[in-house]
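Engineer: Structure for the following, please:
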Amino acid sequence: MYEIVLLIVAALIVGMSKGGLSTAAAIAVPMLALFMNPVKAAATLLPVYIVTDWVGVWLYRHHFSKRNLFILLPAILAGVAIATLITPYTPEWALLIFTGLIGIWHVARAWLKRHDDSQAEAHIMPGLFWGTLTGIASFITHSGAPPVQAYLLPQKLPKLEFAGTIAIAFAIGNIVKLPAYWVIGQLDGLNWSLVAGLAVAGIAGTVAGRWLTARLSQQLYMRVIQIMLAVLSVLLLIRGGMQVI
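Structural biologist: Purely as a prediction, here's the structure:
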């Protein structure tokens, strides 16, 4: 019974992340890995990611940064292509630790500069770098949030624009990942009735996440995102370290 409860909670978390609390989604797979194979957990949630992605796109259809998407999307797609080629040769622990360190570095940098009111620009070369890393990390470990947030958070975008940009970027990135997951067999043997029920829970979570995002102040929203990013990054470091041990 507790497995079903955790599956529903994971779907709600994925949905809330697509509704604006963008870092939360990557917590879902480690949660399910408590009782099921992590690869199977990721495969079970992938349809939920895709459904809630597009609910998020609809909810944020008027709130996004065109320039950032113009820079990030080609880079994310390139990252997915690179990950498809290197996944058989890349130990998961290495990318988990690397991605976790990126998140910790960014949170520490944000806290050290918390009284700095300057805003970074959406520069092309940093965006291509972080976007490519986002595509690779998202494909292999479902943890693309730290790299993309390391690029977007210093720009101090309005909260809805920040959330909408991430929602659209990951919606397109996850659609591109779907054929690759199918080819390597991650979608085989799924309980599609269960997946459909989880998708409904995910949609409810997306609407709830959008509601919360709209009501949090700009400062509180960014603080929540930073705290969630720190927690996620520590979890990634722990997962990577446990694989090394």
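
Engineer: Please count neighbours and contacts with C-alpha atoms only from this point.
Structural biologist: OK.

Engineer: which residues touch the residue nearest the centre of the chain?
Structural biologist: The residue lying closest to the centre of the chain (C-alpha atoms, centre = their mean) is residue 145, at 4.2 Å. Contacts of residue 145 were listed using C-alpha atoms under 8 Å, 6 or more residues apart in numbering, and they are 22-23, 26, 134, 138, 229.

Engineer: What is the longest helix of this protein by residue count?
Structural biologist: With secondary structure taken from DSSP state H, the chain has its longest helix at helix 218-244.

Engineer: Check which helices and strands that one sits against.
Structural biologist: Applying 3 or more C-alpha pairs under 8 Å, 6 or more residues apart in numbering; DSSP states H and E, we find helix 218-244 packed against helix 92-112, helix 145-152, helix 159-183.

Engineer: can I get the ones you listed in CSV with distance to residue 7?
Structural biologist: Converted to CSV, those look like this (distance: least, C-alpha to C-alpha, whole Å):
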stretch, distance to residue 7
helix 92-112, 23
helix 145-152, 21
helix 159-183, 20
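
Engineer: For the comparison step, fold the sequence that follows:
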Amino acid sequence: MPVLDVSQWAVVLLSLFLVGFSKTGVSGAGTVAVALFAIVLPAKQSTGVLLPLLLVGDVVAVAVYRSHADWPKLIRLFPWVAGGVVVGALVVRWVDDTQMKRLIGGILLTILVVHLWNRRRDPEASLAHHRPVAALAGAFAGFATMAANAAGPIMALYLLAAGLPVLGFLGTSAWFFLILNAFKVPFSVALGLITPATLAFGALVFPAVLAGAAAGRVVVRRIDRKRFEQVTVALTVLAAVRLLV
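Structural biologist: Next up is the predicted model:
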């Protein structure tokens, strides 16, 4: 169980509130939460502590938005995501925290540039509709989530580019991350990232995730798609810069 001072507890609880908020509200907040969590704990250790708590938020999100998923897009992604998770698990064994943060930050910025360029195209000609782009997005998401729980902005940019409405975005994301995070659990246990101590810590702090999820439901009812996209992109930029610096 991590030993934290008052300020570190405040960062942890804020991070977990943002985790819940990202699951039912603005998804970009989740990557900010990952970055904040890594301030308190070493990056690799933080991924094991955070994964069970992400699953708590995923279950809540699926319960709320389960009927809004775009399953054809999910099915297209999953084989590539699985491959990315396997590669990410191998890489985690060989790189240190600093290298991992910079690698994920670089991936995020690259995808963000592609997304901003893609916005200028006809929605029907969006790159997100092409199978090779879906394959790359899935592989990067699988790798990033295994390495640093950082698949959120990759999937957010992909689903925004695909033109999904807010509820479709949230429903598709909810099922995607519930299945993905459950798939990651055996790898995280094998790598020693999830332990009885991390589970005990999660049992203590998971109410913060539920509080964030409740707040996200309130906010998402009051936000249109354009503002939703602007906030998601802005939070992605902040997270990428935080990982690179």
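
Engineer: Give the buried subset of the contacts of residue 145 of structure 1 as a PyMOL selection command.
Structural biologist: The buried residues among the contacts of residue 145 of structure 1 can be selected in PyMOL (16 or more other C-alpha atoms under 10 Å) with this line:
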select buried, resi 22+23+26+134+138+229
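
Engineer: Would you mind giving the contacts of residue 145 of structure 1 as JSON lines with secondary structure and distance to residue 64 of structure 1 added?
Structural biologist: Output for the contacts of residue 145 of structure 1, formatted as JSON lines (DSSP: H, G, I helix; E, B strand; the rest coil; distance: C-alpha to C-alpha, whole Å):
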{"residue": "22", "secondary structure": "coil", "distance to residue 64 of structure 1": "14"}
{"residue": "23", "secondary structure": "coil", "distance to residue 64 of structure 1": "17"}
{"residue": "26", "secondary structure": "helix", "distance to residue 64 of structure 1": "22"}
{"residue": "134", "secondary structure": "helix", "distance to residue 64 of structure 1": "18"}
{"residue": "138", "secondary structure": "helix", "distance to residue 64 of structure 1": "20"}
{"residue": "229", "secondary structure": "helix", "distance to residue 64 of structure 1": "21"}
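
Engineer: what about stretch 75-95 of structure 2, distance to the chain center?
Structural biologist: 14 Å (C-alpha atoms, centre = their mean, to the nearest Å).

Engineer: thinking again about what came up before, do you know which of the helices and strands packed on helix 218-244 of structure 1 lies nearest residue 221 of structure 1?
Structural biologist: Between residue 221 of structure 1 and those, the tightest spacing by C-alpha to C-alpha is seen for helix 159-183, at 7.1 Å.

Engineer: of all the helices and strands packed on helix 218-244 of structure 1, which lies closest to residue 58 of structure 1?
Structural biologist: The nearest among these, by C-alpha to C-alpha, is helix 159-183 at 9.2 Å.

Engineer: Give me the buried stretch members for that closest one, please.
Structural biologist: Here helix 159-183 of structure 1 shows 159-178, 181 as buried, counting by 16+ other C-alpha under 10 Å.

Engineer: if we can go back for a sec, need the counterpart of the residue nearest to the centre of structure 1 in structure 2.
Structural biologist: In structure 2, residue 145 of structure 1 lines up with residue 152, judged by TM-score structural alignment.

Engineer: how close does the aligned residue in structure 1 for residue 13 of structure 2 sit to residue 70 of structure 1?
Structural biologist: Taking TM-score structural alignment, residue 13 of structure 2 has residue 8 as its aligned residue in structure 1. According to C-alpha to C-alpha, to the nearest Å, residue 8 of structure 1 stands 34 Å off from residue 70 of structure 1.

Engineer: relative to its centroid, which residue of structure 2 is most remote?
Structural biologist: residue 122 (27.3 Å).

Engineer: Tell me how far it lies from residue 162 of structure 2.
Structural biologist: For residue 122 of structure 2 relative to residue 162 of structure 2 (C-alpha to C-alpha), the value is 11 Å.

Engineer: what's the answer for residue 171 of structure 2, then?
Structural biologist: Taking C-alpha to C-alpha, one finds residue 171 of structure 2 at 14 Å from residue 162 of structure 2.

Engineer: what's the answer for residue 207 of structure 2, then?
Structural biologist: From residue 207 of structure 2 across to residue 162 of structure 2, the span is 33 Å (C-alpha to C-alpha).

Engineer: Which one's more surrounded, these two?
Structural biologist: The residue with more neighbours, out of residue 207 of structure 2 and residue 162, is residue 162; 20 against 17, by other C-alpha atoms under 10 Å.

Engineer: shouldn't the more buried one be in contact with residue 128?
Structural biologist: Yes - if you go by C-alpha atoms under 8 Å, residue 162 of structure 2 and residue 128 touch, sitting 5.1 Å apart.

Engineer: Name all residues that make contact with the aligned residue in structure 1 for residue 101 of structure 2.
Structural biologist: Residue pairing (TM-score structural alignment): residue 101 of structure 2 is matched to residue 96 of structure 1. Residue 96 of structure 1 is in contact with 141, 236-237, 239-240, counting by C-alpha under 8 Å, 6+ apart.
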